[in-house]
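Asker: Return a 3D structure for these sequence lines:
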Amino acid sequence: MTGDSLIGSAMLAQHMPELDAPGQGSPAARLASLHTGQLRDAAAHLAGVLSALTAGRTDGESAIGEISRGWSAPSPRIGSGRLLLTAQETAVLLLRQAAAIEGVCVVIDRAVFDARIDVHLALAELKHLRDATWVDQVGGIFGVPQAAKALRINGIARELDAALRGRLASVEAALDSLRSGLAADPTTGPDALRGGRDPLLRPDPVMNPAYRTDQRNRAALAADLGSDDPTRIRFAMSILHSLREAADRSGSAALIVYDPGAYAGQGRAAVAVGDLTTATNVAVVVPGIANSPSQMAGGIDLAADLRDESMTQSPGEQTAVVVWYGYDIPLSWPKDPDSSLGTDIRDTVAAASAQSAAAAAPVLAADLRTIRSMSQSSARVTVLGFSMGSTTVSEAARYDLPVDSLVLMGSPGAGWDTRSAAGYPSVPASQVYILSYDQDPITLPVTDNLASRVTGLAEPYGTDPASKAFGGTNIDVSTNVAALAGTGLVASLLRVGGDPRHHSMRNYMQGRALAAEGSIVVGRGRDVPVKPGR
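Answerer: Here you go, the predicted structure:
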């Protein structure tokens, strides 16, 4: 980061005396001074030594046979074996130290990059401050002009300072881990070469598709923050906030999909909560109607809950959860950064059938293959869909997917082209899980009847996956919403036709439902309570 790129922090600091201008001790200046060249040179030197040790060990192993034939006494062979063992232990140490150095370089690069985005975001907010507000005008009467504007700039400056200090803290924490790794004693065995419970930062994430995709998308996001298009700025700000929330919950976040121009102003995005590159278990969550990539906070929070639950059930394994807001979501327009009347009408009508799910199926299938390529080859992959998201997941599963399990939650139907769980080519029926609350009207015939009146379709959403005929594995858990009390007409009707309070993504991803989903994600289907279909 250059000094010029941080000029915004100086502009902000002049409005807030408590913030130091970016001098030598400020977070901005310290981030700007960070360079990874010497660290990477050191890692390259270690790699060279490691290569020499490996070659020498290979030659030594072939020589042991000759030594054994040349000397009948065991001492030369034993001595040579100890030498080779020492070389192996040293090679292991150097490999881990080189990986730790490279990992810290990645942390530094990410912190500097994110700091640039922090500054761009602050400048974008400044850029769009109005020249005066009614509070400013009132302040002028009392001799305090531009009061509101000054207060807002003060707040922006404080937020920027806090963000930059957070970036710097992540670098310092990584450097502390590196110091620990470099001080490790090889005579204490491999376990002493670990910085805590997990290994030191793993080698070369730069070559992983997840890292490259994340960097490319973050660069596009930063460009949108500095653009003159208010819609793109709003979309970029919302995605940036989602990334920060994901990183706060899991310590790692990646921007897997970023397309602000998709779907007539809705845009599309996907964020990984946790590290895809090291995860043993990967889950992809697809939301339903009335959601938008511009407001992903709820989805991020539930994804983090699922990740926490999965890692609690299988503490020795890492889990990453991707929230996929990558399709044209019906009824998203109240939350989208831009829309038109015609788009809003089409967006609303789309909620009455599986048409949007069918159109989204090849998009989700393609993104699932991409996500799979970003993960370890041995990782277990589970796809969970809620409401229209479940219909989208079912439609996508008609393709040959690198997926182990499906979970259809609060589903209005499996889509137009799937009559049973046996219809998915790459997922066995036993791994197709259904979670439908009997109190949820979206899963009941009442929703089909209403949608049929709008569309004229006999089965607007397709077969009910919770039915016995569908042949899926029905999860036996109760709703987390309390039963509606009272004996009045409204209460009686809701008990018969379903209560909309039961149809929420949070209700389907908490309590015993969340525990069952966590078991599926980590491959412990035997722990999932099941029941017959409807």
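Asker: all contacts plus neighbour counts: C-alpha atoms, from now on.
Answerer: Will do.
Asker: How far off centre is stretch 46-66?
Answerer: 42 Å (CA atoms, centre = their mean, to the nearest Å).
Asker: list the buried ones in it?
Answerer: Neighbour counts using 16 or more other CA atoms under 10 Å place Leu46, Ala47, Val49, Leu50, Leu53, Thr54, Arg57, Gly60, Ile64 of stretch 46-66 among the buried residues.
Asker: For the fourth one, give its distance to Ala43.
Answerer: In this case it means Leu50. 10 Å (CA to CA, to the nearest Å).
Asker: ok, now the fifth one?
Answerer: Using CA to CA, one obtains 15 Å as the distance from Leu53 to Ala43.
Asker: What's the local residue count around the nearest residue to Leu39 once chain neighbours are set aside?
Answerer: Spatial nearest neighbour of Leu39, excluding adjacent residues (CA to CA, 6 or more residues apart in numbering): Ile101 at 6.5 Å. Residue neighbour count, defined by other CA atoms under 10 Å, stands at 32 for Ile101.
Asker: Surely Asp464 and Gly413 touch.
Answerer: Yes - here Asp464 reaches Gly413: they are 4.6 Å apart, a contact under CA atoms under 8 Å.
Asker: Comparing these two, which shows the higher neighbour count?
Answerer: Neighbour count, other CA under 10 Å: between Asp464 and Gly413, Gly413 has more, with 29 against 25.
Asker: which element is the more buried one on?
Answerer: Following DSSP states H and E, there is no helix or strand that holds Gly413.
Asker: what's it in contact with, if anything?
Answerer: Going by CA atoms under 8 Å, 6 or more residues apart in numbering, Gly413 touches Ala354, Ser390, Thr391, Thr443, Tyr461, Gly462, Thr463, Asp464, Pro465.
Asker: got the contact list for the closest residue to Tyr508 other than its chain neighbours?
Answerer: Excluding its sequence neighbours, the residue lying closest to Tyr508 (CA to CA, 6+ apart) is Met409, at 6.7 Å. By CA under 8 Å, 6+ apart, the residues touching Met409 are Leu384, Gly385, Phe386, Ser387, Ser390, Ile434, Leu435, Ser436, Tyr508.
Asker: Second input sequence below; structure requested for side-by-side comparison:
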Amino acid sequence: MRRFTRTLVAAALTATAVAGTAGWASGSSQQPVTGAPVGTAQWRADGLPDPERMTPAQVAAYFGSLAPRRQRELAAAHPTVVGNLDGAPPALRYAANARATGAGFAGQQVLAYDPRGRGQAVLVYGDLTKAAHVSVIVPGSDIDAGNLAPLTRKATALREATGGRTAVVAWAGYTTPVGVGLDAATGGLAEAGAGRLTRFAEGLAAVGAAEPSVFCHSYGSVVCGLAAHDMKAEDLVVLGSPGMRTDNAAALGTDARVWAAKDPTDWIDRIPHVEVAGLGHGTDPTAPEFGARRIDAADAEGHDGYFAPGTASLRTFAAIAEGVAR
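Answerer: This next block holds a predicted model:
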């Protein structure tokens, strides 16, 4: 009876949160964008290997078998496919996406761009294949191809904090929630995003990039929690997290070091850390019982201030990114 009562209380708290009185606000429902890249039908019609039947390692092997001239021909003829193939050479993807996006991302290294829905984009700062260390930042709600600035600020701040020694990926490669409504309180978008994030990490390995440190903000930490058991990473860092859909770090099933940060002014702290009937995301990763390494974020401000220059959290993030944090 006592356990049943606790469950009812948790459910009531979660419902309250979703309703908006404990931090969740309204948001419109989103449909995740998944599947093969735009233009795949014509790619297949030209007799080229089916992207949905190749792993990133197989994609890398296929492009490795082609002469550079043939690679460039494929990028010119099928930019929306080549530009989104995890495992294809990064420089070739940058060229394909420059063609596909026109002036939309002038001067940027665009590793992926999908115009469907609200749009998805993956930007790279630094040399992805030559850098000794690679970091990937996974965002939360409201980030899409038309609203990348909050994410790119984090990416550039992290790269600058490492003195430019770490390649940093701004990974807006999944359909994020809009606002913090029901989508943000449930795991559907995160499940779709986890598959895309896992494949992206496989693509990094396929092109010889360093195993990444993955920084997961807000709802992005739900994505990372669901991807963790399949995703190869040196470190898994969550910040401003509503939970990772697991009770503790050990249950994530990852060999990565797991870190967590939450500043005292972050509104996420008002969200009940429970998971009932699909609502909520479970234990607070900064709670002692979760078992993550706690990052000092006392001087960060609000839900979006963890990468602010001069903060203790950014200094620790930089140390993690460079492989020197203990």
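Asker: ok so, going back, what separation do you get for the residue nearest to Leu39 of the first structure and Ala32 of the first structure?
Answerer: Applying CA to CA, the value for Ile101 of the first structure to Ala32 of the first structure is 19 Å.
Asker: wait, doesn't Ser313 of the second structure sit right on Arg294?
Answerer: No - with contact defined as CA under 8 Å, Ser313 of the second structure does not reach Arg294; the gap is 10.3 Å.
Asker: Need the residues touching each of these two.
Answerer: Common neighbours of Ser313 of the second structure and Arg294 (CA under 8 Å, 6+ apart) are Ala261.
Asker: Which one's more surrounded, the two?
Answerer: Just comparing Ser313 of the second structure and Arg294: by other CA under 10 Å the higher neighbour count belongs to Ser313, 24 against 17.
Asker: tell me the SS of that one?
Answerer: On the three-state scheme (DSSP: H, G, I helix; E, B strand; the rest coil), Ser313 of the second structure is labelled helix.
Asker: now Val407 of the first structure
Answerer: strand.
Asker: So which bit of the first structure is the helix or strand encompassing Ala112 of the second structure matched to?
Answerer: Using DSSP H and E, Ala112 of the second structure sits in strand 109-114. Alignment note (TM-score structural alignment): strand 109-114 of the second structure is matched to residues 254-259 of the first structure.
Asker: ok, average deviation of the matching stretch from the second structure?
Answerer: Its matched residues in the second structure lie on average 1.2 Å from stretch 254-259 of the first structure after superposition (mean CA distance after the TM-score superposition for the first structure).
Asker: hmm, who's touching that stretch?
Answerer: Identification of contacts with stretch 254-259 of the first structure by CA under 8 Å, 6+ apart yields 210-211, 213-215, 217-218, 220-221, 243, 267-275, 326, 371.
Asker: picking that back up, what do we get in the second structure for the residue nearest to Tyr508 of the first structure?
Answerer: Mapped onto the second structure by TM-score structural alignment, Met409 of the first structure lines up with Leu239.
Asker: and the gap between that match and Gln109 of the second structure?
Answerer: Per CA to CA, Leu239 of the second structure is found 26 Å from Gln109 of the second structure.
Asker: how about the helices in the second structure?
Answerer: Secondary structure of the second structure (DSSP state H): helices at 2-19, 40-45, 56-64, 68-77, 79-82, 90-101, 149-161, 182-185, 188-206, 220-227, 312-321.
Asker: And the ones you listed: which comes nearest His303 of the second structure?
Answerer: Evaluated over the helices of the second structure, closeness to His303 of the second structure peaks at helix 149-161, with 11.8 Å, by CA to CA.
Asker: Which elements pack onto that closest one?
Answerer: strand 120-125, strand 133-138, strand 166-172, helix 312-321 (3 or more CA pairs under 8 Å, 6 or more residues apart in numbering; DSSP states H and E).
Asker: Redo the ones you listed as TSV? Include distance to Asp299 of the second structure.
Answerer: Below are these laid out as TSV (distance: least, CA to CA, whole Å):
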stretch	distance to Asp299 of the second structure
strand 120-125	26
strand 133-138	21
strand 166-172	23
helix 312-321	7
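Asker: Counterpart of Val363 of the first structure over in the second structure?
Answerer: Match for Val363 of the first structure (TM-score structural alignment): Arg196.
Asker: Surely that match is in contact with Thr175?
Answerer: No - taking CA under 8 Å as the definition, Arg196 of the second structure is not a contact partner of Thr175, at 10.1 Å.
Asker: residue boundaries of the strands in the stretch 1-150 of the first structure?
Answerer: Counting by DSSP state E, counting those that start in this stretch, the stretch 1-150 of the first structure has no strands at all.
Asker: can you map out the helices along it?
Answerer: Secondary structure of the stretch 1-150 of the first structure, counting by DSSP state H, counting those that start in this stretch: helices at 7-13, 27-32, 37-70, 75-127, 134-141, 147-182.
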